[in-house]
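Got a predicted structure here, sequence first:
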Amino acid sequence: MSQSKSEFILLLETIEKDKGIPRQEILRLIEGALVSALHKHLGREVPVQATMDAETGEMRAAVVKKVVKQVSDPVAEISAEQAKKLGLTAELEAECPVLVDTTEFSRIAAQTAKQVILQKLREVEKENLFKDFKKKESLVVTGSVYRYGQDKTVYVSLGKIEAILKKEDQIPGERFAIGYTIKALVRAVELSVKGPQVYLSRSSAEFVKSLLRLEVPEVHDGTVEVLKVAREPGFRSKVLVKSSNPRVDPVGACVGIKGTRIKPVINELHGEKIDLIPFSDKVGEMLAASLAPAKVVKIELEDHDKKTAHIYAAQDQVAGAIGKDGLNLKLAIELSGWNMTIEQAATEPVQPVAPPAAEPIPSPSSATEGSEQ
């Protein structure tokens, strides 16, 4: 019996070392669980005591009974004569702890201890998973499509956990075969009763930014900064980039030789068009670049405080500058923060009456991947 108990304490020490769960914490949990188990065994809640020796693992339990002349409730009462035989106080109305039968208690204690330890290990595993994935928020993870749920929700296996990719977090129109490997952004991690819930996203602007961080070393090390992404998932993204090194072209770094860096990003997004826009202190140049792939003739910065600008484009460039359903202009406005209006430039150079600022634009220096949308 003592050897078994010693092995039990060794087990607790191993759990403490490997799982980081203090032995005293497990002992307290077991004692609390023993009280509940005894109540269940006795059929009702009566005062009980349960202890476990931290060194030997010996478990003891007692029911606190009232000393009476004549017992009418054997569970909660003990006669003065019986109390005296057990070496307890025989004073009437006194409360004394009566040890639970050792054989019966050992069975209850063993089952209870096992259940408590397993439950605690499950809780710790859930907490550790939560902490691990909480650190991965806003990072890209790779997993395999495990199953489909209601409302076209996709469940993605990430090893020890099944992540959730809701319909609104998917790129419109994309479908995956079971077992298909995908990348996704960890949008949020929450801890629920069932354990950690990991929510993924492939439709967010942050996903594009994170993919560039994976594919472009200069973005990863901070030489090139992705300042902002304006995105219509499945159609087009405009990415504003800036280099902290004058010798590094931010657009060229993101595109790579023959598109080797940008193509994996586009492929992951199912051919979504990506416009890379170089940041410029000259607002007019940046606004012109943001309207890529269209080319602009001239820009009038009407109000710097309200950030309004009027854009002139050649006849064959107006439709491209606006884009299908106004998408190109919408994304350019979102990216730049400037409200722009576009009109066809006159055959002769347009001379503004008295604009606060007018900047002729030779050609935008942005890099555009893909055709006009």
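Perfect, thanks for sending it. Numbers count the residues shown, from 1 in each chain.

For the rest of this, base every contact and every neighbour count on C-alpha atoms.
OK.

need the contact list for residue 49.
Counting by CA atoms under 8 Å, 6 or more residues apart in numbering, residue 49 touches 35, 61, 62, 63, 64, 97.

Pick out whichever of the residues you listed sits closest to residue 218.
The closest of those to residue 218 turns out to be residue 35 (CA to CA; 61.0 Å).

Kindly reformat the contacts of residue 49 as JSON lines containing secondary structure and distance to residue 313.
Putting these into JSON lines (DSSP: H, G, I helix; E, B strand; the rest coil; distance: CA to CA, whole Å) gives the following:
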{"residue": "35", "secondary structure": "helix", "distance to residue 313": "81"}
{"residue": "61", "secondary structure": "strand", "distance to residue 313": "88"}
{"residue": "62", "secondary structure": "strand", "distance to residue 313": "91"}
{"residue": "63", "secondary structure": "strand", "distance to residue 313": "91"}
{"residue": "64", "secondary structure": "strand", "distance to residue 313": "92"}
{"residue": "97", "secondary structure": "strand", "distance to residue 313": "94"}
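
what distance separates stretch 134-148 from the middle of the whole chain?
8 Å (CA atoms, centre = their mean, to the nearest Å).

Stretch 42-59 now?
Remark: stretch 42-59 is offset 41 Å from the chain centroid, using CA atoms, centre = their mean.

With stretch 244-260 instead?
31 Å.

Just the buried positions in that stretch, please.
Using 16 or more other CA atoms under 10 Å as the test for burial, stretch 244-260 gives 250, 251, 252, 253, 254, 255.

Quick one: residues contacting the first one.
When contacts are counted by CA under 8 Å, 6+ apart, residue 250 is found next to 224, 241, 242, 243, 278.

Go through the buried residues of stretch 244-260 and name the one nearest residue 156.
Among these, residue 254 lies closest to residue 156 (CA to CA), at 28.7 Å.

Structure two is appended below for comparative analysis:
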Amino acid sequence: MSKEMLNALDALEAEKGISKEIVIDALEAALVSAYKRHYGQAQNVEVEFDGKKGNIHVYAVKEVTEEVFDSQLEVSLKEAMEVNKAYEMGDKIRFEVTPKDFGRIAAQTAKQVILQRVREAERNIIYNEFSAYENDIMQGIVERQDRRYIYVNLGKIEAVLSKQDQMPNEFYQPHDRIKVYVSKVENTSKGPQVFVSRSHPDLLKRLFEQEIPEVYDGIVEIVSIAREAGDRSKVSVRSTDSNIDPVGTCVGPKGQRVQAIVNELKGENMDIVEWSEDPAVFISNALNPAQVVDVIFDPNNNKACTVVVPDYQLSLAIGKRGQNARLAAKLTGFKIDIKPESEMEDYYAQLAENQETPEEEVHDEAIVESAMTADDYENVEFEEKTTEDEEQV
């Protein structure tokens, strides 16, 4: 057994990267428990593994005392001096108590310890490998699904895709190849657990880096992303090189670059807008494809503004169920109120009236009722209005 044990430890260190010393320490602790369990000994015992020959020895540790009350834990000074005259009161003496049949027990225990260490090492290797992919994109194969998750095979591990991380316009079948964003990696008691997503905004960012070399190199920078997974996204970009058009670079010749991303996301619409240091310009760009006449910032709130659009562009600026305005607000970080040109005379008059009225008396319900934020647009339908606008155009 001794040679086999040493060979097994050497192979374990070479193949799995598990230190021989760590396994020996764990083995010695396990053999102490095995000895006490099989031989009913409650005394202080130590197990020593010879790393050169592979032999195992069990020692009972006893304290030198003047009078012995527990023969399993204590030894008299007289008996101690028979072993070695240098022993004194309070010294610890090791007596070898290795049973004749302990080799069989030791072999079983060693096997269990080695298998446990191998499992722990493999878990740590997998965890370290996939934690390096956290916040990155990977390609996997759909394996199966249940009520809670879709299980995606990433090679060495099976990741989970929860319902909130799935795209509503996608149906996943076994053996489908999909690209996923690794959102979180946890080291649990049952082993590493990898959580992936198809709806995370950063999935879009990683796809841009894969498809567009300028984004990967940092020449074109993605500033912000607003995404409603499976339906529509807005991405703001800027260029660190004045000679490079960031929007045109991302769109590519005949739209090939952005089309590759749209195809990967199963037809999710993509609006790429140019970021600007001027908030008014940035907000105007974010509301594309609608035209913006003016952007008026709220003097009492530096993150709120009123956007003026032509009457026939109102429904286009707001979008179906308020989606365009809602995404623009997320992209820019501004609370956006959209108004048609025809209402602006009354609006300016109301603003002037409010400025003349003392602050504690301002309760203009007309303004409150007419001001709609991006969140309010979600419950409003503009489909019929869109048709009338198109006829006017």
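The structure has been received and is ready for your questions. Model, not experiment: these values are computed from the prediction.

TM-score for these two?
Superposed pair, TM-score by TM-score structural alignment, normalised by the length of structure 1: 0.81. Supporting alignment: 338 aligned residues with a CA RMSD of 3.3 Å.

which ones among the contacts of residue 250 of structure 1 are found in helices?
Of the positions in the contacts of residue 250 of structure 1, not one sits in helices, assigned by DSSP state H.

tell me which of the contacts of residue 49 of structure 1 are still there in structure 2?
On the basis of both residues aligned by TM-score structural alignment, their matches' CA atoms under 8 Å, what survives of those in structure 2 is 35, 61, 62, 63, 64.

what's the neighbour count on residue 181 of structure 1?
Residues near residue 181 of structure 1, counting by other CA atoms under 10 Å, number 14.

Sorry, slip of the keys, the one I care about is residue 297 of structure 2.
18.

What's the match for it in structure 1?
Matched by TM-score structural alignment, residue 297 of structure 2 corresponds to residue 301 in structure 1.

I believe its match is in a strand; please confirm or correct that.
Yes - judged by DSSP: H, G, I helix; E, B strand; the rest coil, residue 301 of structure 1 forms part of a strand.

contacting residues for it?
Counted by CA under 8 Å, 6+ apart, residue 301 of structure 1 has contacts 284, 307, 308, 309, 310, 355, 356, 357, 358, 359.

from those residues, which would you call buried?
Counted by 16+ other CA under 10 Å, the contacts of residue 301 of structure 1 give 284, 308, 309, 310, 358 as buried.

The second one and residue 336 touch, don't they?
The reference is to residue 308 of structure 1. No - counting by CA atoms under 8 Å, residue 308 of structure 1 does not reach residue 336; the two are 10.8 Å apart.

And the strands in the stretch 51-200 of structure 2?
Per DSSP state E, counting those that start in this stretch, the stretch 51-200 of structure 2 carries strands over the ranges 56-65, 74-76, 92-96, 137-145, 149-153, 158-162, 177-188, 191-197.

With structure 1 overlaid, report how far the last one is off on average.
What that stands for is strand 191-197 of structure 2. When structure 1 is overlaid, strand 191-197 of structure 2 sits 0.6 Å from its aligned residues on average, using mean CA distance after the TM-score superposition for structure 1.

Name the next helix or strand downstream of that strand, please.
Using DSSP states H and E, the helix or strand that directly follows strand 191-197 of structure 2 along the chain is helix 201-211.

Now do stretch 272-279 of structure 1: which range of structure 2 does it align onto?
By TM-score structural alignment, stretch 272-279 of structure 1 lines up with residues 268-275 in structure 2.

Contacts for that stretch next, please.
223, 229-238, 246-247, 250-251, 258, 262, 282, 285-286, 288.

what's the answer for stretch 100-115 of structure 1, then?
30, 33, 34, 37, 38, 59, 60, 61, 62, 63.

Neighbour-wise, give me the winner out of those.
residue 34 (28 neighbours).

pretty sure it contacts residue 48?
No - applying CA under 8 Å as the test, residue 34 of structure 1 and residue 48 come out as separate, 9.5 Å apart.

And the contacts of stretch 222-240 of structure 1?
171-173, 203-206, 208-209, 218-219, 241-245, 250, 253, 269-279, 290, 331-332, 334-335, 373.

tell me the contacts of the residue mapped onto residue 200 of structure 1 from structure 2?
Matched to structure 2 by TM-score structural alignment, residue 200 of structure 1 sits across from residue 196. Residues counted as contacts of residue 196 of structure 2 (CA under 8 Å, 6+ apart) are 159, 160, 161, 162, 165, 180, 181, 182, 183, 184.

Compute the distance between the counterpart of residue 257 of structure 1 in structure 2 and residue 204 of structure 2, please.
Mapped onto structure 2 by TM-score structural alignment, residue 257 of structure 1 lines up with residue 253. Residue 253 of structure 2 is 20 Å from residue 204 of structure 2, where distance means CA to CA, to the nearest Å.

Overlap of the contact sets of residue 308 and residue 336 of structure 1?
Going by CA under 8 Å, 6+ apart, no residue sits against residue 308 of structure 1 while also sitting against residue 336.

Mind checking which of the buried residues of stretch 244-260 of structure 1 land in helices?
Short answer: the buried residues of stretch 244-260 of structure 1 in helices (DSSP H) are 250, 251, 252, 253, 254, 255.

Just put those in JSON lines and tack on distance to residue 25 of structure 1.
Formatted as JSON lines, those follow (distance: CA to CA, whole Å):
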{"residue": "250", "distance to residue 25 of structure 1": "54"}
{"residue": "251", "distance to residue 25 of structure 1": "56"}
{"residue": "252", "distance to residue 25 of structure 1": "57"}
{"residue": "253", "distance to residue 25 of structure 1": "54"}
{"residue": "254", "distance to residue 25 of structure 1": "52"}
{"residue": "255", "distance to residue 25 of structure 1": "55"}
